[in-house]
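> sharing a model that was predicted from the sequence below.
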Amino acid sequence: MITDIKSALRWGRFLLVEENNIDFGSLDAEVILADLLGRERNFLYREPDYPLTPGQRSHFRDLITRRAQGEPVAYLLGQREFMGLPFYVDNRVLVPRPETELLVETALVLLGGPSPPEGSAVNLPPAPVTGTVVDVGTGSGAIGISLAHYSTQIKVCATDISPAALEVARHNAARLGVSDRVAFFSGNLLDPLDPLSIKGKVSIITANLPYIPSVEMSQLPKDVGAYEPHSALDGGPDGLYFCRRLLPRAGEYLAPEGYLLMEITPGQGQPLQALAPAGYSTRVVNDLAGRERLVIFRTPQAKNK
């Protein structure tokens, strides 16, 4: 019977860990209860006898039951932290992953940030200063909004083929105070930007496109495969379908010596590098776990140089 914090956590851990074998189930129960109470997690340890109201008990049981069925914690709470910022998320968008921060951190360095992340593209020259960055397949807006938040001299054009995802991204831009510098466009890859006068004027294009090979979709963990939008995950037979479509067009938008940063899953680095247009330089960057996570393309110098 749930009456207070300690009994709630005991029940939550039992249902998640012992009954359903949820990885990090104990942590999930704590995060859910702390959020429900509007407290930090350390409050749960300091006040184990803190009584819960009937409404809190009912809400906690509902959330834990949904988590036991596989629903991601981020969807249950309606929020996920990314780059130190609180992003609203629901099942219209992918949950932002910590490994994607490598892409953002690398882009910030190329835009003139103070220090590169460990293991990133430390020795690459800075991006050309155009004031414009493009984020393709923006989803929740995590990448583009983070760049605008931490690099106040840029404006971001963010695209997504899903109008529903763009609703979430616009909401995040507003709540994080960057709506004046992040513009959203509905359409496929770079197509919706064609009417703009930014071709050849973009410093950096970021792209966290679907890259899971289709044959692996059925093998995804339940909290991913059963809840997150498949259109944002399935990258075709080898996971590179959308990358192949983006690469030839990226050069139209990038300034000379501009950068295209694409997140990948391990094993896709060399195949993706092989698709680079003539004259591009490329580099594969590993994440902190030593796995391939990012491919960087750099366009050639201007012909008159």
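Received it, and whenever you're ready, just let me know what you need.
> for the rest of this, base every contact and every neighbour count on C-alpha atoms.
Noted.
> how about residues contacting stretch 42-54?
Residues from elsewhere that reach stretch 42-54, judged by C-alpha atoms under 8 Å, 6 or more residues apart in numbering: 3, 4, 5, 6, 30, 34.
> among those, name the buried ones.
In terms of neighbour count (16 or more other C-alpha atoms under 10 Å), the buried residues within the contacts of stretch 42-54 are 4, 5, 6, 30, 34.
> output these in CSV, with distance to residue 204 appended to each entry.
Below are those laid out as CSV (distance: C-alpha to C-alpha, whole Å):
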residue, distance to residue 204
4, 51
5, 48
6, 49
30, 39
34, 39
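> would you mind giving these as TSV with distance to residue 175 and secondary structure added?
Formatted as TSV, these follow (distance: C-alpha to C-alpha, whole Å; DSSP: H, G, I helix; E, B strand; the rest coil):
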residue	distance to residue 175	secondary structure
4	33	strand
5	31	helix
6	34	helix
30	26	helix
34	22	helix
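> before we go on, here's another structure to hold up against the first:
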Amino acid sequence: MPDIRAALREAAERLSATSDTARLDAELLMAHALGVTRTDVLLGRVEGEVPAPFEALLQRRLNHEPVAYILGTQPFYGLDLVVSPAVLIPRGDSETVIEAARIARDGRPPARILDLGTGSGALLIAALSLWPEAEGIGLERSDSAREVATRNANANGLAARARIIAGDWTRPGWTEALGRFDLILANPPYVETDADLAPSVRAHEPAEALFAGPDGLDDYRLLIPAMPGLLAPGGTALVEIGAAQGDAVSALARDAGLAAKVHFDLAGRPRCVEMA
């Protein structure tokens, strides 16, 4: 049986046709199988035989299952979040929404925050970590996703400040009893129905959290007209967008009587629209 170092080389080679981050994936899976950190693996702090679970974990990745689902966790904005196939995997690009919110509310800390389609709770929990006096609501229609978001809120010490509730913006009257908010965040479905997605996304992440009609704008058409009724005076809303949707989403915001500003991610792509 190969040692851990040799097994990592072999695993990276096997994953090279499946993943653009083959070596990283192999290291993360090995650390998980060993019950140690990736740093321990990188620094050679573990020796001995390759653990028995490693091959099964590797096979899952070879079948395009995302590493985050295999590990059951995903980092986001300095937080360690639980994830499952019930929720989208939080991505670094979505941190643009939080950074844009931080800048927009500089000197004006929000008291009430709403996260529409909260999923894992990533945006809500990150925002509450920035503003320790704020309270927030995560609206989510999926029972399974609400369970994940609740676990993440509790694990991050936010049980008293984060309330995860059922709600569906495709149903009439969904805004009733919510009240008004100083900050509204949303990462709604925005992928075109026939978009060419990687197998790890299309086959494994929840379709109801990805797809939004032929042009990817169906959910914005429902959400954005509701924003003026949900925003408190002087409030700010930020929605994540696809790279080609800045103009269309900004136009929807203006049609709703809101000013719109596009923010860009670290790669220089349009990533979210700020509305006020």
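Good, I have the coordinates. Not measured: the values here are computed from a predicted model.
> TM between them?
For this chain pair, the superposition-based TM-score is 0.93 by TM-score structural alignment, normalised by the length of structure 2; 273 aligned residues with a C-alpha RMSD of 1.9 Å.
> picking up where we left off before, which of the contacts of stretch 42-54 of structure 1 lies closest to residue 281 of structure 1?
residue 30 (46.5 Å; C-alpha to C-alpha).
> my read: that closest one touches residue 41, true?
Yes. Applying C-alpha atoms under 8 Å, one finds residue 30 of structure 1 in contact with residue 41, separated by 6.6 Å.
> what span of structure 2 is stretch 27-36 of structure 1 aligned with?
Using TM-score structural alignment, the residues of structure 2 aligned to stretch 27-36 of structure 1 are 24-33.
> what's the average distance of that stretch to structure 1?
Taken over the aligned residues, the distance from stretch 24-33 of structure 2 to structure 1 averages 1.3 Å (mean C-alpha distance after the TM-score superposition for structure 1).
> list the buried residues in that stretch.
Going by neighbour count (16+ other C-alpha under 10 Å), the buried part of stretch 24-33 of structure 2 is 25, 26, 27, 28, 29, 30, 31, 32, 33.
> restricted to strands, list these.
Secondary-structure check on the buried residues of stretch 24-33 of structure 2 using DSSP state E: no residue lies within strands.
> so which pair among these is furthest apart in space?
25 and 33 (12.2 Å).
> what is the neighbour count of residue 66 of structure 1?
By other C-alpha atoms under 10 Å, 14 other residues sit near residue 66 of structure 1.
> sorry, slip of the keys, the one I care about is residue 129 of structure 1.
For residue 129 of structure 1, using other C-alpha under 10 Å, the count is 17.
> please apply the same query to residue 15 of structure 1.
21.
> again with residue 253 of structure 2
Residues near residue 253 of structure 2, counting by other C-alpha under 10 Å: 25.
> quick check: it touching residue 259?
Yes. Here residue 253 of structure 2 lies in contact with residue 259, judged by C-alpha under 8 Å, at a distance of 6.7 Å.
> common neighbours of the two, please.
In contact with both residue 253 of structure 2 and residue 259: residue 275, using C-alpha under 8 Å, 6+ apart.
> element containing residue 237 of structure 1, please.
In the assignment (DSSP states H and E), residue 237 of structure 1 maps to no helix and no strand.
> structure 2: which residue goes with that one?
Using TM-score structural alignment, the equivalent of residue 237 of structure 1 in structure 2 is residue 214.
> in which helix or strand would I find residue 88 of structure 2?
Residue 88 of structure 2 belongs to no helix or strand when assigned by DSSP H and E.
> nearest the geometric middle of structure 1, what residue?
Closest to where the C-alpha atoms of structure 1 average out (C-alpha atoms, centre = their mean) is residue 96, at 3.4 Å.
> can you check which part of structure 2 stretch 75-86 of structure 1 sits on?
Taking TM-score structural alignment, stretch 75-86 of structure 1 hits residues 69-80 over in structure 2.
> pull the residues that contact the matching stretch.
Contacts for stretch 69-80 of structure 2 (C-alpha under 8 Å, 6+ apart): 29, 32, 57, 60-61, 68, 81-85, 89-92, 95, 122, 126.
> okay, and which of the residues you listed map to strands?
81, 82.
> type out the PyMOL command that picks the buried ones from the contacts of stretch 69-80 of structure 2.
In PyMOL syntax, the buried subset of these is picked out as below (16+ other C-alpha under 10 Å):
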select buried, resi 29+32+57+61+68+81+82+83+84+85+89+90+95+122+126
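> let's see which of the contacts of stretch 69-80 of structure 2 end up in helices.
Those of the contacts of stretch 69-80 of structure 2 mapping onto helices are 29, 32, 57, 60, 61, 68, 95, 122, 126, per DSSP state H.
> can I get the residues you listed in TSV with distance to residue 135 of structure 2?
Below are those laid out as TSV (distance: C-alpha to C-alpha, whole Å):
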residue	distance to residue 135 of structure 2
29	36
32	34
57	39
60	39
61	38
68	28
95	20
122	15
126	12
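> and whichever strand or helix holds residue 237 of structure 2, which stretch of structure 1?
Secondary structure from DSSP H and E places residue 237 of structure 2 in strand 231-240. Aligned by TM-score structural alignment, strand 231-240 of structure 2 corresponds to residues 254-263 of structure 1.
> got the buried residues for stretch 209-222 of structure 2?
In terms of neighbour count (16+ other C-alpha under 10 Å), stretch 209-222 of structure 2 has its buried residues at 209, 210, 211, 212, 216, 217, 218, 219, 220.
> can you tell me the SS state at residue 294 of structure 1?
Classification of residue 294 of structure 1 by DSSP: H, G, I helix; E, B strand; the rest coil places it in strand.
> that one: what's it in contact with?
102, 103, 261, 262, 263, 264, 269, 284, 285, 286, 287.
> let's see that with 10 Å instead.
99-100, 102-103, 106, 120-121, 207-208, 261-266, 268-269, 283-287 (C-alpha atoms under 10 Å, 6 or more residues apart in numbering).
> so what corresponds to it in structure 2?
Residue 294 of structure 1 maps onto residue 272 in structure 2, with residues paired by TM-score structural alignment.
> with residue 147 of structure 1 instead?
Using TM-score structural alignment as the criterion, residue 147 of structure 1 maps onto residue 127 of structure 2.
> ok, its match touching residue 102?
Yes. Using C-alpha atoms under 10 Å, residue 127 of structure 2 is in contact with residue 102, at 8.2 Å.
> the two - which one has more neighbours?
Set side by side, residue 127 of structure 2 and residue 102 show more neighbours around residue 127, with 26 against 17, by other C-alpha under 10 Å.
> residues near the nearest residue to the more buried one once chain neighbours are set aside, how many?
Closest residue in space to residue 127 of structure 2, ignoring its immediate chain neighbours: residue 98 at 6.5 Å, by C-alpha to C-alpha, 6 or more residues apart in numbering. Counted by other C-alpha under 10 Å, the residues lying close to residue 98 of structure 2 total 21.
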